[in-house]
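Colleague: Quick one, what's the 3D model for this:
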Amino acid sequence: MRRKHVPQRTCVGCRKIRPKREMVRIVRTPDQGVKIDESGKAPGRGAYLCRERQCWERALSEKRLDHALQTGLSREEWETLLEFGQALELTDEASKG
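Modeller: Predicted coordinates:
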């Protein structure tokens, strides 16, 4: 019996390879905006981040996300993404404990 193919993606922050479903996709939309893609299917150039605060902070502070999306993040987009990354960690900690 064949094993089911599980798509893998690399985290922009920590460079670890993980299953696509375990990560959060950030997309540069065709109108040059940057947003969090909850569905994982939005059109545009995408980049993936783990659900860990360190990955989000590294990707944003070292401009790895800018490079992966081939665009510059506005201050508003940067702050929105950082807040989302910090909220993810709190959500994960609550579900563990």
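
Colleague: Going by C-alpha atoms from here, please, whenever you check contacts or count neighbours.
Modeller: Fine.

Colleague: give the contact list for R53.
Modeller: Contact analysis of R53 by CA atoms under 8 Å, 6 or more residues apart in numbering lists G85, Q86, L88, E89.

Colleague: Also this sequence, please, to line up against the first:
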Amino acid sequence: MKVKKVPLRKCLGCNEMKPKKELIRVVHNAEGITSLDTTGRAHGRGAYVCKSKECFEKAKKTSAFNRAFQANIPQDIYENLSKELGVDE
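Modeller: This next block holds a predicted model:
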């Protein structure tokens, strides 16, 4: 019997490779809209972050989302993402 390979993705906060299902996907589409992707299938460039407050804060502080999407992410989008993630600022 063949064993399925588990897809791994790197967290932008802690830079650890983890199974895709343990991470949250943030997507930046062609229209320039950045949002949380709960299904993991939304169109656009995806970046992954752990479900912890520390990883989100570290990714925000180091501008990891800006580098991943090659675009400047406004501060209000970070606030919306933190509300959606349940991270209190």
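
Colleague: so what number do they get for TM-score?
Modeller: The TM-score (TM-score structural alignment, normalised by the length of the second structure) is 0.90; 88 aligned residues with a CA RMSD of 1.5 Å.

Colleague: hang on, the earlier thing: ok, of the contacts of R53 of the first structure, which come out buried?
Modeller: Among the contacts of R53 of the first structure, those classed as buried by 16 or more other CA atoms under 10 Å are G85, Q86, L88.

Colleague: Can you tell me which of the residues you listed end up in helices?
Modeller: Counted as lying in helices by DSSP state H, out of these, are G85, Q86, L88.

Colleague: mind checking how far the first one is from L69 of the first structure?
Modeller: Read that as G85 of the first structure. G85 of the first structure sits 17 Å away from L69 of the first structure, going by CA to CA, to the nearest Å.

Colleague: For the first structure, which segments count as strands?
Modeller: Taking DSSP state E as the test, the strands found in the first structure are 8-10, 17-19, 24-28, 34-37, 45-49.

Colleague: Superpose on the second structure and give me the mean offset of the first one.
Modeller: Which is strand 8-10 of the first structure. After superposition onto the second structure, strand 8-10 of the first structure sits on average 0.4 Å from its aligned residues (mean CA distance after the TM-score superposition for the first structure).
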